[in-house]
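> Generate coordinates for the sequence data below:
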Amino acid sequence: MSTSPASPPQHSLPRSAYLGGLSIAVGGAVLFSTKAIVAKLLYRYHIDAVTLIAFRMLFSLPVFAAVALWKMRTEAPLAAGDRWRIAGLGLVGYYLSSFLDFLGLQYISVGLERLILFLTPTFVLFITTVFLKQHISRKQWLALAASYCGIVLVFVHDLRGGASNVALGSLLVLGSASAYAVYLLGSGELVKRIGSLRLVAYAMCVSTLACLAQFFLLRPAALLIQPLPVYGLSLLNGIFCTVMPVFMTMTAVARIGAATASQAGMIGPVSTLFLGALILGEPITNWQLAGTALVLAGIYMLSKK
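I've put the predicted structure just below:
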């Protein structure tokens, strides 16, 4: 494996340390993918996406707020321009992206949702090509074609299965993936200056304020009173499907590098497909398996590039 001077070669790591970092990356990917399963379970209690995301952010806020306060006390204050950038990134990357994702989950299967979200690297590639005028190689075009053929297979399967509003749900999740791609591109330079931990903590706090403001503007406060299982699932969504994956992914990147950690994240769509079958009773068909394989193959080719 070729390496850059900025990152140590992977073979210099002890095998136990490498496997430990890889396990953390896989665990983070599986936990983050599980949020779609939890959202489907929450929808059974007749709550909507606005209420769902408000509860999710409420339960994750104490952790991110504690990290943000710690960083504020131990590091130099941010420049005014960086504060506005963080506010914008928090609104686009965590508020808008999450809201569109949970909204789309009301209409499509968790397997299709996870595959669409996994196209985020392709949106990054498209944006850099159109706006930054970067060249797409033949190998990258092949990777894109494989990924989108996989999505089409699963999409057509869901349509034939009689799922209602599959097109609407898919478009909403596509919007979520696009918003997160914009966040990734916009955070590139900022994360180098202030660090990933600080950026995530601040951006999540901004996102929480937006989610709560949306809730109180659009819904009565009485909706905060919910059955006990809603609180339990929301706590699971906030801590185990939001906070833990964020910190696990950052730990994995520090140990084994961003490239290897991102490739380990390819387990996400597969885990969601089988968890959806196990917990939600969603069927697994040969079409879904073929589509998943194509998407993973395409993203793997892009990650190697």
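
> okay, CA-based contacts and neighbour counts for the rest of this
Will do.

> mind listing what L103 touches?
With contacts defined as C-alpha atoms under 8 Å, 6 or more residues apart in numbering, the neighbours of L103 are D48, A49, G169, L172, V173.

> Helices of the protein, start to end?
Counting by DSSP state H, the chain has these helices, from start to end: 15-43, 49-74, 80-89, 97-104, 110-117, 120-131, 138-160, 166-194, 196-218, 228-235, 244-256, 258-264, 267-275, 286-304.

> P8 is nearest to which of those?
Evaluated with C-alpha to C-alpha, these place helix 244-256 nearest to P8, the distance being 8.9 Å.

> Pull out the buried positions in that closest one.
Across helix 244-256, burial judged by 16 or more other C-alpha atoms under 10 Å covers M244, P245, V246, F247, M248, T249, M250, T251, A252, V253, R255, I256.

> Over to stretch 73-91?
Neighbour-count burial for stretch 73-91, counted by 16+ other C-alpha under 10 Å, picks out I86, A87, G88, L89, G90, L91.

> want to put them side by side, so please do this one too:
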Amino acid sequence: MLKRPSEIGVGVLLAILGVVLFSAKAVMVKLAYTYQVDHLTLLLFRMVFALPFYLVIVMVTKPEPGQKLRPKDYLWLFLFGFLGYYLASLFDFMGLKYIKAGLERIILFIYPTIVVLLSWLFFKKRLTSNQFMAILITYLGVLITFWDEIGVSTEGVYWGGFLIFLSAFTYAAYLVGSGWLIPKFGVLRFTSYAMIVSTLCILIHYSLVLDFDLFDYPKEVYYLGSAMALFSTLLPSFMVSGAIKRLGASTFSIFGSLGPVSTIILAFFFLNERITYVQIFGMYIVIAGVTLVSRKKTTT
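Sure, this is the predicted structure:
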């Protein structure tokens, strides 16, 4: 069925805005760290400020018709919420204390290649020669970018890069494992439930480590926490869903390459981060590899 030009235009706009807003999260985290807030408190602010919206979504939406939910489905949902939104976010926020926002986004951008590898490893999905080459190209680009960063700043960059890779890995595992469960709940309800689970996990983690001294930070920390919740969590999730609905997943995947580019541009203006020509070259190699994997995945 052909889509009207206006509908395609709206889809393109939503795709661009969604990707850029998601990418702005790393810049907001780095800005918040300048006010001496720890990663766990900042993550707690982000999730708690977004929590009311997800609770409302759960209350106003209905389960998918004809789907029978069993107790074990909720247990799986809890596991995927723990894996994909709690652990992935925790590793991401921890890693951003050690590396630049632009490098973080480039490493995170490899998650589609991890999805392909995990699907091949655990579900025996065929790994084509093109996909294999695309994965090699992607990791070559990350290695180039990362290696050049070591020459600029070595303090903690290995540890930070490893933490961001763990974030990409846990998010990819969430995508691979939860695919069969999302149709049972529906996209909105599943995402909302997973975010609620993640918030509960963060509250438990925080209560075991810190003492809920949440009211002595500069006002900028609360502003940035609210902005992350609204503009880099809630709104882009709906924008991406709307873009995929209008454009299709394969077309939307092309816009995903804007993520690293937009983060690097935002980091340049708001964080005064500099990127070398070698890193730009590595970034384009990563984008080329991920784009090749994504296109191959949607056509097989």
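
> Superposed, what's their TM-score?
Scored by TM-score structural alignment, normalised by the length of structure 2, the superposition of the two chains gives a TM-score of 0.94; 295 aligned residues with a C-alpha RMSD of 1.5 Å.

> still on that earlier bit, among the buried residues of helix 244-256 of structure 1, which one sits closest to E113 of structure 1?
P245 (18.1 Å).

> who's in contact with the closest one?
Counting by C-alpha under 8 Å, 6+ apart, P245 of structure 1 has contacts G27, G28, A29, L31, F32.

> Quick one: map it onto structure 2.
The equivalent of P245 of structure 1 in structure 2 is P236 (alignment by TM-score structural alignment).

> picking up where we left off before, any chance of the buried residues of stretch 73-91 of structure 1 in CSV, plus distance to F55 of structure 1?
Converted to CSV, the buried residues of stretch 73-91 of structure 1 look like this (distance: C-alpha to C-alpha, whole Å):
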residue, distance to F55 of structure 1
I86, 22
A87, 21
G88, 22
L89, 21
G90, 17
L91, 17
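
> Output the buried residues of helix 244-256 of structure 1 as TSV; include the columns distance to I279 of structure 1.
As requested, those are exported to TSV (distance: C-alpha to C-alpha, whole Å):
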residue	distance to I279 of structure 1
M244	21
P245	20
V246	24
F247	26
M248	24
T249	25
M250	28
T251	29
A252	28
V253	30
R255	32
I256	32
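
> Tell me, how many residues neighbour the closest residue to I239 of structure 1 other than its chain neighbours?
Once flanking residues are discounted, I239 of structure 1 sits nearest to S60: 5.7 Å by C-alpha to C-alpha, 6 or more residues apart in numbering. Neighbourhood size, S60 of structure 1 [other C-alpha atoms under 10 Å]: 24.

> What's the match for S60 of structure 1 in structure 2?
Per TM-score structural alignment, S60 of structure 1 is aligned with A50.

> Can you give me every residue that contacts its match?
Applying C-alpha under 8 Å, 6+ apart, one finds that A50 of structure 2 lies in contact with S226, A229, L230, T233, L234.

> I164 of structure 2 too?
So I164 of structure 2 contacts F91, D92, G95, L96, E104, I107, L108 (C-alpha under 8 Å, 6+ apart).

> if I look at the equivalent of it over in structure 1, how far off is S137 of structure 1?
Under the alignment defined by TM-score structural alignment, I164 of structure 2 corresponds to V173 in structure 1. To S137 of structure 1, V173 of structure 1 is 27 Å away according to C-alpha to C-alpha, to the nearest Å.

> again with S97 of structure 1
Separation of S97 of structure 1 from S137 of structure 1 (C-alpha to C-alpha) stands at 29 Å.

> Look at these two and report which has more neighbours.
S97 (26 against 10).

> In contact with the more buried one, which residues are there?
G175, S176, A177, S178, A179, Y180.

> Which residue in structure 2 aligns with it?
Aligned counterpart of S97 of structure 1 in structure 2: A88 (TM-score structural alignment).

> Could you do A213 of structure 1 as well?
So, by TM-score structural alignment, A213 of structure 1 is matched to I204.

> how many other residues sit next to that match?
Neighbour tally, I204 of structure 2, other C-alpha under 10 Å: 11.

> and it, how far is that from V197 of structure 2?
Here I204 of structure 2 is placed at a distance of 11 Å from V197 of structure 2 (C-alpha to C-alpha).

> now E220 of structure 2
27 Å.

> Of those two, give the one with the bigger neighbour count.
V197 (21 against 12).

> The residue lying closest to the more buried one once chain neighbours are set aside: what's it in contact with?
In space, and not counting its chain neighbours, V197 of structure 2 is closest to G81: 5.5 Å by C-alpha to C-alpha, 6+ apart. Going by C-alpha under 8 Å, 6+ apart, G81 of structure 2 touches Y174, Y193, A194, M195, I196, V197, S198.

> again with Y148 of structure 1
Y148 of structure 1 neighbours (C-alpha under 8 Å, 6+ apart): V295.

> Ok, C201 of structure 2 next?
Applying C-alpha under 8 Å, 6+ apart, we find C201 of structure 2 in contact with F82, Y86.

> again with the one 4 residues further on
With contacts taken as C-alpha under 8 Å, 6+ apart, H205 of structure 2 has no neighbouring residues.

> now do Y222 of structure 2
So Y222 of structure 2 contacts F45 (C-alpha under 8 Å, 6+ apart).

> So what does it match up with in structure 1?
Using TM-score structural alignment, Y222 of structure 2 lines up with Y231 in structure 1.

> From V63 of structure 1, how far out is its match?
17 Å.

> try G195 of structure 1
With C-alpha to C-alpha as the criterion, G195 of structure 1 and V63 of structure 1 are 17 Å apart.

> Would you mind putting the contacts of A50 of structure 2 into CSV with neighbour count and distance to I150 of structure 2 alongside?
As requested, those are exported to CSV (neighbours: other C-alpha atoms under 10 Å; distance: C-alpha to C-alpha, whole Å):
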residue, neighbour count, distance to I150 of structure 2
S226, 19, 33
A229, 22, 32
L230, 19, 34
T233, 20, 30
L234, 20, 34
